[in-house]
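# this one's sequence-less:
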């Protein structure tokens, strides 16, 4: 069997995932980052987006919102405000949320104090759709 590391995805409400995986990628502050077993340790901000991980030939995805990632040589911990496995995401709700937040943003000014929060909501909603489309 190939070398693996432990991937944990945690939210304030629950432990979403705890699996031995061979590789993973996630959306970080400076763009997407990938991890293989034995990776150099680092800590980064987690952005809303899809997290992809592989066990053997199986590729899986989940959607995360903002948070933090702690990477070590044998363990990666993603601490996110929210995280949803692909099978937990409802397509109709996800599409409706994208439409709602896009409409809100169209009506806002960048100077609006809530603009960044709404933009973050849109990024999260789009990540949920990306994960669902990755399953098709």
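Perfect, I can see it now. Since the structure is predicted, the reported quantities are computational estimates derived from the model, not experimental observations.
# when you work out contacts or count neighbours from here on, use the C-alpha atoms and nothing else.
Noted.
# what are the ranges of the helices in this protein?
Taking DSSP state H as the criterion, the chain carries its helices at 91-106, 115-135.
# show me what contacts the closest residue to residue 108 other than its chain neighbours?
Once flanking residues are discounted, residue 108 sits nearest to residue 115: 6.9 Å by C-alpha to C-alpha, 6 or more residues apart in numbering. Applying C-alpha atoms under 8 Å, 6 or more residues apart in numbering to residue 115 gives the contacts 105, 108, 109.
# and the gap between the second one and residue 123?
Note on residue 108: its distance to residue 123, by C-alpha to C-alpha, to the nearest Å, is 16 Å.
# A further structure is provided below for comparison with the first:
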């Protein structure tokens, strides 16, 4: 189909999606971006957020906690640290991840504490965005 691209979402546990889509909205670490067919080759890191895909068969959303996205003219592959369908069933797993992040943030100092606290804030926002 014209103006579509292959989208694959993989986490260490499993492959979550392999779809033909028209666009992928990516929560990039340096800002949100949208990948479409014929996109210039790009690699970006992800921040915790909602990754949305739109295509001929409808829209889907996934909660990601970080990772990388490789974007090319014919496809986008997301390698997520953790990824879940952005649905109520995933909330418990993300809340457990938030508690892990909070525990780690209390045990670090200096610039590492800033990074850890940013991760906690990003996961809190991710949970808010899932509502």
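Yep, it's here. For clarity, every value in this text was computed on a predicted model and none was experimentally measured.
# which other residues reach stretch 49-64 of the first structure?
For stretch 49-64 of the first structure, the surrounding residues in contact (C-alpha under 8 Å, 6+ apart) are 20-27, 47-48, 65, 80-86, 123-124, 126-128, 130-131, 134-135.
# now find how far off-centre it is within its chain.
9 Å (C-alpha atoms, centre = their mean, to the nearest Å).
# ok, stretch 123-136 of the first structure next?
10 Å.
# kindly report the same for stretch 55-74 of the second structure.
Worked out by C-alpha atoms, centre = their mean, stretch 55-74 of the second structure lies 8 Å from the chain centre.
# could you do stretch 95-111 of the first structure as well?
21 Å.
# try stretch 59-75 of the first structure
7 Å.
# buried sites along it?
Neighbour counts over stretch 59-75 of the first structure (16 or more other C-alpha atoms under 10 Å) mark 60-75 as buried.
# now do the same end-to-end measure for that stretch.
Calculated as C-alpha to C-alpha, the first-to-last residue distance of stretch 59-75 of the first structure is 18 Å.
# please pick the buried ones from the contacts of stretch 49-64 of the first structure.
20-27, 47-48, 65, 80-86, 123-124, 126-128, 130-131.
# sort out for me which of the residues you listed are in strands.
20, 21, 23, 24, 25, 26, 27, 80, 83, 84, 85 (DSSP state E).
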